[in-house]
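Trainee: Fold the following, please.
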Amino acid sequence: MKRLKTLRVIVPVLVLILLSACSGSDEKEKGKDGNSKGMTLNAVSFLPKDHPLTATLHNWIDTVEDVTDGRVQVNWRGGADVIPIGEQFEAMNSGVMDINFTYIGQYQSLAPETLSIALSQLTPWEERENGFYDLMDERHGKLNVKYIGRWLTGSPRLWLNEPIDSVNDLKNLPIRSAPNYIRFFEKLGINSSMIDPSEVYTSLQTGVVDGFVYGGFNGPRKDGWTDSSKYVLDHPFWTQNCTILMNDDKWNEISSEDRDAIIVATANYEKEMVDYYEQLDKEEIAELEKAGVELFKLPKAEEEKFLSLAYDTEWEYLGKEVPELEEELRALTIKE
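Mentor: All right, here's what the predicted structure looks like:
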């Protein structure tokens, strides 16, 4: 079955493989000084290249080229227009693509411990300092994947067509969701609906869903989603879990010097990325308010109930899936 699944991914992108081969015919050797020689990496993302939330990825790509003196370049092919979102991780894992700008919901079933990335209360640089990054890198390695770092910040919120007064008001509400929210939403009684981003506007307009979950603030207004959903439940939960992943075999073709440079550059990029999106969120909140979008909160007891469910549900899942790691994951991701 796995072989057939891989073939279904490979067939639509044969052209990309041929292009990759042409662009990288001399990539397999390293220079005499130990540095990489003429390597072009093909990347794909689940969001379009011109989406507001992918803005800093262009900077990361430029930085990789700069710190390797042009020896390692990234050709960002595009998003779902190149490979469907649900097939992108497999494409990267099998070598059809080299890099995947993705989120853990696309591969969490293969490595449940990666859920802790979303539950982390630390900044990306704190994760690198206390060993959490190293642990996640090790666990990704078991999938033949290199975990390079994060590329987005912020927290998910519920955007609704109508405001609510209690957690119970969410029962049976149809919400546009994603795989990583299913367990939490089941606890809330929400009816999760998996809808392609290109179809969300119509789904909101026609009443297929009565809201959506979204990480951060930038995007819904520009996509027109706030024409229907003008109420944002301002109880952010978890954190963005978007990751920069690379096929491990391809990663190991890069020289050790250039690999080290890319990791250091990514750590620096993460700090700039967080600053950028935090400022962007402030600016977007002002625009949302002008557009009539309201941020509202539940009573304190209801807020505590909502957030407790958000975290307890996921930690309970991790305790069942990776009991041997739960204590360590908690210690590395929860602030005292």
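
Trainee: use CA for all of it now, contacts and neighbours both
Mentor: Fine.

Trainee: need the strands for the stretch 201-336 of the chain, in chain order.
Mentor: Read by DSSP state E, counting those that start in this stretch, the stretch 201-336 of the chain holds these strands, from start to end of the chain: 211-215, 231-233, 242-247, 294-296.

Trainee: Figure out which of those strands is closest to N35.
Mentor: strand 242-247 (18.6 Å; C-alpha to C-alpha).

Trainee: could you dump the strands of the stretch 201-336 of the chain to CSV with mean neighbour count?
Mentor: Formatted as CSV, the entries for these read as follows, by neighbours: other C-alpha atoms under 10 Å:
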stretch, mean neighbour count
strand 211-215, 22
strand 231-233, 21
strand 242-247, 22
strand 294-296, 16
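
Trainee: In CSV: these, plus distance to A178.
Mentor: Output for the strands of the stretch 201-336 of the chain, formatted as CSV (distance: least, C-alpha to C-alpha, whole Å):
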stretch, distance to A178
strand 211-215, 8
strand 231-233, 18
strand 242-247, 13
strand 294-296, 22
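
Trainee: right, and those - which one's nearest V145?
Mentor: Across the strands of the stretch 201-336 of the chain, V145 has its closest neighbour in strand 242-247 (4.9 Å, C-alpha to C-alpha).

Trainee: just checking, what packs against the closest one?
Mentor: Under the contact criterion of 3 or more C-alpha pairs under 8 Å, 6 or more residues apart in numbering; DSSP states H and E, strand 242-247 touches helix 85-94, strand 99-103, strand 145-150.

Trainee: before we move on, the earlier item: nearest to F132, out of the strands of the stretch 201-336 of the chain?
Mentor: strand 242-247 (14.1 Å).

Trainee: I have a second one here; can you model it like the first so I can compare?
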Amino acid sequence: MKMFDNLSFKLTGAVAALAMTASSGWAEDRVSAVHAFPEFLVYTKTFLAMVDDINARGEGIVQIEVRGGPEAIGMFQQPAAVRDGIVDMVHTPGSFYGANVPEIDAMVAATVTPLEARANGGAEAMDAAHQSRFGVKHLGWIDGGVKFHIYTSKEPVFDDNGVLDLTGVKLRDNPIYHAFFEALNATTASMPATEVYAALEKGVVDAAAWTEIGLMDLKWDEFMKFAIEPPFYNTDIGVIFNKESWDALTPESRELIQSVVIEWEEKSYNDRQTSVTEDRAELEKRGMQFVTMSDEASANYLKMASDAAWARMEGRLKEMGDDGSSYETMRKLYHP
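Mentor: Just a heads-up that it's a prediction; the model follows:
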């Protein structure tokens, strides 16, 4: 009888150990996420497709639950939400929290692509800045290689040097290009992208900057009839992750998420180049006029934009007590 008791005990222990092993093997890391823009915009579609890719490859390892967009947490409040651990992961423009991580302006004014920044150490330096200043990891630069136009409902005016003059123009503002608009004498009004259609409809604003793609998704082309050439800046949309939440993931989960994001840096960059060509053709078909400045005026216009971004970054870093080393590092990596 004692022999059977010992055998029963051993079997019970073995079953329990097997159950524990299976349970730990089946346990998945769970990640919560939100995105800055509405679901119908191409940038959000990219993010959601990337999440689907991670979830498909991460079955049994890690799963990301997307809780919504700006309707769930306001787009300008999302960076603080991921920093504070309210959500684990956010897909957002870096300029929405640029006052906290000034280095993001290097991405705005970059002359390198996301792929080049990944290869030359720029992505690593950007991640380090995010971790030290904001308590988040910067996993990647998504949908890069897309620039901005200023779109207007009225025929644009140029100064004596042929450079766009926005004096008296009511322009929708955004953190990414506020410093540049000040240099162009614009009267600005800051508002989320979701409110701009109504503002255009009511005449609260008569111009806005937006990327080379997506204007028609927002239906702003119903009001905007002119696009100013040349385009300027870069989209600075990235994926940031709460540092404590990231460290709590298994190494396997971290490796999977990071590797997929890096893959999508390249994929989304290539896809968006096609989107830029297609959107321009369709806008011209709908009657959009692309107004081009002279070569000299264009060069001055782009220099004003670049100088504004780098000066803002340098000023913010100085206020934080940076000795100039971070500015010089980012300048070398993102504007060689």
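
Trainee: Report the TM-score for the pair.
Mentor: Here the superposed chains carry a TM-score of 0.85, computed using TM-score structural alignment, normalised by the length of structure 1; 305 aligned residues with a C-alpha RMSD of 2.1 Å.

Trainee: Where in structure 2 does stretch 98-117 of structure 1 fall?
Mentor: Using TM-score structural alignment, stretch 98-117 of structure 1 lines up with residues 88-107 of structure 2.

Trainee: That stretch: end-to-end distance?
Mentor: In terms of C-alpha to C-alpha, to the nearest Å, the two terminal residues of stretch 88-107 of structure 2 are separated by 23 Å.

Trainee: likewise stretch 208-221 of structure 2?
Mentor: By C-alpha to C-alpha, one end of stretch 208-221 of structure 2 lies 11 Å from the other end.

Trainee: which residues sit against it?
Mentor: By C-alpha atoms under 8 Å, 6 or more residues apart in numbering, the surrounding residues in contact with stretch 208-221 of structure 2 are 40-42, 146-152, 171-173, 196-197, 200, 231, 235, 275-276, 279-280, 283, 288.

Trainee: Of those residues, which belong to helices?
Mentor: The subset of these located in helices under the criterion DSSP state H comprises V42, V196, Y197, L200, S275, V276, D279, R280, L283.

Trainee: can you redo these as a markdown table with neighbour count?
Mentor: As requested, these are exported to a markdown table (neighbours: other C-alpha under 10 Å):
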| residue | neighbour count |
| --- | --- |
| V42 | 17 |
| V196 | 21 |
| Y197 | 17 |
| L200 | 21 |
| S275 | 17 |
| V276 | 17 |
| D279 | 16 |
| R280 | 15 |
| L283 | 18 |
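
Trainee: Could you measure from T54 of structure 1 over to T243 of structure 1?
Mentor: With distances defined as C-alpha to C-alpha, the gap from T54 of structure 1 to T243 of structure 1 amounts to 12 Å.

Trainee: what sits in contact with each of these two?
Mentor: With contacts taken as C-alpha under 8 Å, 6+ apart, T54 of structure 1 and T243 have L152 as neighbours in common.

Trainee: Could you single out the most deeply buried of the helices and strands packed on strand 242-247 of structure 1?
Mentor: For those, ranked by mean neighbour count under the definition mean count of other C-alpha atoms under 10 Å, the leader is strand 99-103 at a mean of 25.

Trainee: just to revisit the earlier point, the strands of the stretch 201-336 of structure 1: which one's closest to D81 of structure 1?
Mentor: Checking the strands of the stretch 201-336 of structure 1 against D81 of structure 1 by C-alpha to C-alpha gives strand 242-247 as the closest, at 19.0 Å.

Trainee: who are the neighbours in contact with V31 of structure 2?
Mentor: The contact partners of V31 of structure 2, taken as C-alpha under 8 Å, 6+ apart, are V62, Q63, I64, E65, D88, M89.

Trainee: ok, now with 6 Å
Mentor: For V31 of structure 2, the contacting residues are I64, E65, D88, by C-alpha atoms under 6 Å, 6 or more residues apart in numbering.

Trainee: ok, now N242 of structure 2?
Mentor: N242 of structure 2 touches V82, R83, D88, V136, counting by C-alpha under 6 Å, 6+ apart.

Trainee: Would you point out the most distant pair within these?
Mentor: Longest distance between any two of those is 9.3 Å, between D88 and V136; criterion C-alpha to C-alpha.
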